[in-house]
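> Structure for the following, please:
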Amino acid sequence: MSGAARIIAVGDIVTDVLAVLSGPLATGSDTPAGIRLTGGGQAANTAAWLAARGHPVTLVAVVGDDETGRTRVAELAAVGVDCAVRRCADAPTGTVIVLAGADERTMVSERGANLRLAPADLDAALAGAPDARHLHLSAYTLLDAGSRDAGRHALAAARERGLTTSVDAASAEPLRQVGAAAFLDWVRDVDLLLANADEAAVLAGPAGPHAQAEALTTVVRHAVVKRGGDGAVWASRGGPTVEAAARRVLVLDATGAGDAFAAGLLAAWTGGAGAAEALASGGEVGALAVSLVGARPVH
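Sure thing, here's the model as predicted:
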């Protein structure tokens, strides 16, 4: 994408053990499923979707010094991601077991080397990408105590360099565990916060999506509440609230759909698009993601 502003994506890279279930999970028994190994991780997925659409992107992450990590980095490089990924000798590449139904997924995670992300990794990546104009942070980096300093440093370093910033809220249960007040303090004054319906309920209470998004703008400049098949809502501090409907497509696998939505939205918004156009771009990429099995674009 000629002339597009480079995005620095910061966060996790894992192997997904993806099981697409044939029906409801039979707890304590057997459930048939299609099972595959594929690349995953919120930041890595968003970076892959950005690169697949021709947008310049650098991924900052840590993998183990193992064959799995080498494979994960190689597949990201193959779709055009610039990988500022450090190999860690004393922790394995992260792994996530994903149990996916038609419109929902449950994850069991081993964070592995993702916990070793350090402030120095961010400094090196920013120094190596002078054309960067935006930093996008996976909140898993903040939610894990081992990588929290790196996540907070990423946001501070980006602001010091004049980059705009965004954070994807990542996952409802870890948000509950750290507490909404602490998390919102960590992301205070970022330019854009993205949260799905469950995450928004943790951060802004059990209100409607418009009220949730507007409440979050007391902390961040813009907030987007992602509602899956019901579309998305964008609120801006001191500005209008915009709603966009979702595209109707056959859902094969919802894994990584929010990460793809973020990629489409950020590509448009960092290029100067307004809220409505950015939401439409996010919806387009998110719809493509749910029509595929796995969290990454096919290449």
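> all contacts plus neighbour counts: C-alpha atoms, from now on.
Will do.
> how about Pro297, what does it touch?
Going by CA atoms under 8 Å, 6 or more residues apart in numbering, Pro297 touches Ala48, Trp49, Ala52, Ala289.
> Off-centre distance for whichever helix or strand the first one is part of?
What it means is Ala48. Taking DSSP states H and E as the criterion, Ala48 maps to helix 42-52. Remark: helix 42-52 is offset 8 Å from the chain centroid, using CA atoms, centre = their mean, to the nearest Å.
> And that helix, what does it pack against?
Helices and strands touching helix 42-52, by 3 or more CA pairs under 8 Å, 6 or more residues apart in numbering; DSSP states H and E, are strand 6-10, strand 57-64, strand 132-138, helix 257-269.
> Going by distance to Asp66, which of the contacts of Pro297 wins?
Proximity of the contacts of Pro297 to Asp66 (CA to CA) peaks at Ala48, which lies at 21.0 Å.
> how near is the residue nearest to Gly229 when sequence neighbours are not counted to Asp259?
Spatial nearest neighbour of Gly229, excluding adjacent residues (CA to CA, 6 or more residues apart in numbering): Ala246 at 5.5 Å. The spacing between Ala246 and Asp259, counted by CA to CA, to the nearest Å, is 15 Å.
> Of those two, which one has the most company?
Set side by side, Ala246 and Asp259 show more neighbours around Asp259, with 29 against 20, by other CA atoms under 10 Å.
> please give me the structure for this one as well, since I'd like to look at both together:
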Amino acid sequence: MTTHAPDILCIGSVLWDMIGRCDVPMQAGNDKPGRIRLIPGGVALNIAMTLAGLGMRPALLSVVGQDAEGTALAAECTRLGLDTTHLTRAPDLPTDRYMAIETPDGLLAAIADAHSLEQAGARILSPLIEGPLGTPQAPYAGRIALDGNLTEALLAEIAAHPAFARADLRIAPASPGKATRLSAFLRAGRGTLYVNLEEACLLCEAPFTSAAEAARALVERGAARALVTHGGAPCCDATADASHTETPPPVTVTRVTGAGDTFMAAHIAAERDGFDRPEALRRALAAAATHVSGGT
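The predicted structure is shown next:
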């Protein structure tokens, strides 16, 4: 466990990723050779690991079980330099897991077993609401990376809760299926949203063909700021005052899981380092390109 105070809180899923990768195209029902890896994962943990690699000091607010998987995962987080002081260890819940199959064409299928995070609910937020990180009377004023694996009700509570009123909220939906859970932040006009084009379309209940169009629509619907990615096509960072579009560097895609998390973390770190919006966007896209091409 780090002895330094955290400079960002990562709230959301912390789990084990089981990722199967095949080097040839697959279809449903196929049985092909490949590689299977068990690695620390979950949106909040992926973001935290990337931030730590970029020189930041992330603290995790999430839940793992007191089972063997949870003990091993908490130990690995500590080894990676993440602050687990405020990580909830639940005796009544198993450690969450995620399983995915990836091919050269992208993600074939995935199952997220994040029921423990949903069941833990507001328990994971107690350090921000009851201290020591903050209270409604003395809100936490630092950066928070938040993912949409929390329940819709809990996300809506965070969007309006006074304990989060001064935080620099950076929010990701976790997956297209959970994108609409972020609607409360549109209504509240809070936070910076990091979504892909599909997720933006779901949030706005409208079809878009470009990231720039989608980002502007999110701002019009109430987002304080929206960053929309679209694979290898141009990405857009929009606010009510201005927008900036940047094209990712071309790469050969060898993995997709965690690409959005890498983009978000690299963008947060770049802005922490004082880079302006265009340069922060370029650095985030470069980091995501390195990730999907198989680099570190």
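> What would you report as the TM-score here?
The TM-score (TM-score structural alignment, normalised by the length of structure 2) is 0.85; 280 aligned residues with a CA RMSD of 2.5 Å.
> Does Cys235 of structure 2 belong to a helix, a strand or coil?
Secondary structure, DSSP: H, G, I helix; E, B strand; the rest coil: Cys235 of structure 2 is strand.
> show me the contacts for it.
Counting by CA under 8 Å, 6+ apart, Cys235 of structure 2 touches Ala211, Ala212, Leu227, Val228, Thr229, Thr245, Glu246, Thr247, Pro248.
> in the longest helix anywhere in structure 2, what's buried?
Among the segments of structure 2 that qualify as a helix by DSSP state H, the longest is helix 277-292. Neighbour-count burial for helix 277-292 of structure 2, counted by 16 or more other CA atoms under 10 Å, picks out 277, 280-292.
> Nearest approach to Met107 of structure 1 belongs to which of the helices and strands packed on helix 42-52 of structure 1?
Using CA to CA, the nearest of those to Met107 of structure 1 is helix 257-269, at 14.1 Å.
> The closest one vs structure 2, average offset?
Superposed on structure 2, helix 257-269 of structure 1 shows a mean distance of 0.8 Å to its aligned residues (mean CA distance after the TM-score superposition for structure 1).
> What about the residue nearest to Thr31 of structure 1 when sequence neighbours are not counted, how many residues nearby?
Once flanking residues are discounted, Thr31 of structure 1 sits nearest to Leu25: 5.9 Å by CA to CA, 6+ apart. Applying other CA under 10 Å, we find 15 other residues in the vicinity of Leu25 of structure 1.
> now Leu25 of structure 1: how far from Thr15 of structure 1?
Leu25 of structure 1 is 22 Å from Thr15 of structure 1, where distance means CA to CA.
> State the distance from the aligned partner of Gly228 of structure 1 in structure 2 to Ala266 of structure 2.
When structure 2 is aligned by TM-score structural alignment, the residue opposite Gly228 of structure 1 is Gly231. Between Gly231 of structure 2 and Ala266 of structure 2 the computed distance is 16 Å (CA to CA).
> With neighbour numbers in mind, choose between the two.
Shown here are Gly231 of structure 2 and Ala266; by other CA under 10 Å, Ala266 has more neighbours (26 against 17).
> Test my guess that that one contacts Glu279.
No. Between Ala266 of structure 2 and Glu279 no contact is recorded; they are 11.3 Å apart, counting by CA atoms under 8 Å.
> part of a helix, is Leu227 of structure 2?
No. Checked against three-state DSSP, Leu227 of structure 2 lies outside a helix; its state is strand.
> give me the number of residues near Glu199 of structure 2?
By other CA under 10 Å, the residues close to Glu199 of structure 2 number 23.
> give me every residue that touches it.
By CA under 8 Å, 6+ apart, the contact set of Glu199 of structure 2 is Pro173, Ser175, Pro176, Ala179, Thr180.
> Using CSV, lay out those residues together with distance to Thr254 of structure 2, neighbour count and secondary structure.
Formatted as CSV, the contacts of Glu199 of structure 2 follow (distance: CA to CA, whole Å; neighbours: other CA atoms under 10 Å; DSSP: H, G, I helix; E, B strand; the rest coil):
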residue, distance to Thr254 of structure 2, neighbour count, secondary structure
Pro173, 23, 23, coil
Ser175, 19, 18, coil
Pro176, 21, 18, helix
Ala179, 25, 23, helix
Thr180, 29, 19, helix
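> ok now do the counterpart of Asn114 of structure 1 in structure 2, which residues does it touch?
Using TM-score structural alignment, the partner of Asn114 of structure 1 in structure 2 is Leu117. Shown in contact with Leu117 of structure 2 (CA under 8 Å, 6+ apart): Gly12, Ser13, Ser62, Val63, Asp96, Asn149, Leu150.
> So the last one, which state does it fall into?
With three-state DSSP as the basis, the three-state label of Leu150 of structure 2 is coil.
> ok, now which ones touch it?
Leu150 of structure 2 neighbours (CA under 8 Å, 6+ apart): Gly12, Ser13, Leu117, Glu118, Gly121.
> Would you point out the most distant pair within those?
Ser13 and Gly121 (11.6 Å).
> what about these two, which has more around it?
Between Ser13 of structure 2 and Gly121, counting by other CA under 10 Å, Ser13 is the more crowded of the two (29 against 16).
> what's near enough to touch that one?
Applying CA under 8 Å, 6+ apart, we find Ser13 of structure 2 in contact with Gly41, Gly42, Val43, Ala44, Leu45, Ser62, Val63, Ala114, Leu117, Asp147, Asn149, Leu150.
> Go through the contacts of Glu199 of structure 2 and flag the ones preserved in structure 1.
Cross-checking the contacts of Glu199 of structure 2 against structure 1 gives Pro173, Ser175, Pro176, Ala179 as conserved contacts, using both residues aligned by TM-score structural alignment, their matches' CA atoms under 8 Å.
> In a markdown table, list those along with distance to Cys235 of structure 2.
What follows is these, written out as a markdown table (distance: CA to CA, whole Å):
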| residue | distance to Cys235 of structure 2 |
| --- | --- |
| Pro173 | 17 |
| Ser175 | 18 |
| Pro176 | 17 |
| Ala179 | 18 |
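> Looking at the residues you listed, spot the one nearest Gly222 of structure 2.
Distance to Gly222 of structure 2 across the kept ones among the contacts of Glu199 of structure 2 (CA to CA) is lowest for Ala179, with 15.2 Å.
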